[in-house]
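Student: Attaching a predicted model along with its sequence, questions to come.
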Amino acid sequence: MQFHMIAGGPTPVAPFSHAVETDGFVFVTGQMPDTPAAPGVLPEGIEAQTRNVMENLKIVLAGLGLGLEHVTMARVYLTRFKEDYAAMNATYRSYFAEGRLPARTCVGVTGLAYDALIEIDLVARRPEAP
């Protein structure tokens, strides 16, 4: 098992690794909607926060030589589920190729770190060597 911290990656809000890898699977910790350049500073609105979360996930994946095309499962957490679900989906959807959406769960929660509107974690799979 490998525990990964990505240089230049998002600043952790708690004691965790950016990702843990075992048997070809990569479990990426839920990312927040701040940026590595401005930890704890969140943009307004669900679209901007969703974009920041997805960009943070891309940073972590890239640090491991992976991309969103390797994602098999995503979990989305929303603090304003009814209000933000449709707009989040539209933004989230734009990050994946047509017909290549990972399995996903989306749940409403009562709170997230930094009072964020959204957090997303991922499971990815390394391609098998030829």
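Tutor: Yep, it's here.

Student: contacts and neighbour counts: CA atoms only from here.
Tutor: Fine.

Student: which residues in the chain form strands?
Tutor: Using DSSP state E, the strands of the chain run over 2-4, 19-22, 25-31, 71-78, 103-108, 118-125.

Student: Need these in JSON lines (columns: distance to residue 54).
Tutor: Listed next are these as JSON lines, based on distance: least, C-alpha to C-alpha, whole Å:
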{"stretch": "strand 2-4", "distance to residue 54": "18"}
{"stretch": "strand 19-22", "distance to residue 54": "15"}
{"stretch": "strand 25-31", "distance to residue 54": "8"}
{"stretch": "strand 71-78", "distance to residue 54": "11"}
{"stretch": "strand 103-108", "distance to residue 54": "14"}
{"stretch": "strand 118-125", "distance to residue 54": "8"}
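
Student: want to compare, so here's the second one:
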Amino acid sequence: MSMPQYHMLAGAPKPVAPFSHACEIDGWVFVTGQLPIDPIVDETPLPEGIEAQTHKTFDNLLTVLKGLGLGLENVVSTRAFLTDFYRDYETFNALYAEYFPEGRRPARTCIGTNGLARHALVEIDFVARRPDAA
């Protein structure tokens, strides 16, 4: 087993706590949960509503993946956290399906929670696998 690599990626949002954007070991890439934060101006207010926040969160996740030479096709598992689960679950699922079409959907857990950093409505993390990993 190799030693883990810790990645901080240019263009990704500034972390809201002490963590790396991603950690990688033996071809597995664990992408830290991303929020709908503006990666350029940290103090920018979060977008309004679950739709805009979900799209912004995916933008940030895609920035991290791209910085590692990966894409959504490499994602094998996701976790999503919603602060208003019953209100936002159906809308979130419809948006999520735009990013992961049928036949190419990773394993997923979706959790209702009572709060997220920055008062976000959604946070998503990924586990990805490099295609050339043994």
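Tutor: Received the coordinates, thanks. Every value quoted in this text rests on a predicted model; they were computed, and no experiment measured them.

Student: Drop the TM-score for these two in here.
Tutor: Here the TM-score of the superposed chains, computed with TM-score structural alignment, normalised by the length of structure 1 as the reference length, equals 0.96; 130 aligned residues with a C-alpha RMSD of 1.3 Å.

Student: could the strands of structure 1 be laid out in CSV, adding mean neighbour count and distance to residue 10 of structure 1?
Tutor: Written out in CSV, the entries for the strands of structure 1 read as follows (neighbours: other C-alpha atoms under 10 Å; distance: least, C-alpha to C-alpha, whole Å):
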stretch, mean neighbour count, distance to residue 10 of structure 1
strand 2-4, 14, 12
strand 19-22, 17, 12
strand 25-31, 21, 8
strand 71-78, 20, 18
strand 103-108, 12, 22
strand 118-125, 22, 13
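
Student: For residue 51 of structure 1, which of these is the nearest?
Tutor: Of all these, the one in closest proximity to residue 51 of structure 1, counting by C-alpha to C-alpha, is strand 118-125 (10.2 Å).

Student: Residue 77 of structure 2 maps to what in structure 1?
Tutor: The alignment partner of residue 77 of structure 2 in structure 1, by TM-score structural alignment, is residue 73.

Student: show me what contacts the residue nearest to its match when sequence neighbours are not counted?
Tutor: Beyond its immediate neighbours in the sequence, the residue positioned closest to residue 73 of structure 1 (C-alpha to C-alpha, 6 or more residues apart in numbering) is residue 103, lying 4.6 Å away. Contacts of residue 103 of structure 1 were listed using C-alpha atoms under 8 Å, 6 or more residues apart in numbering, and they are 72, 73, 74.
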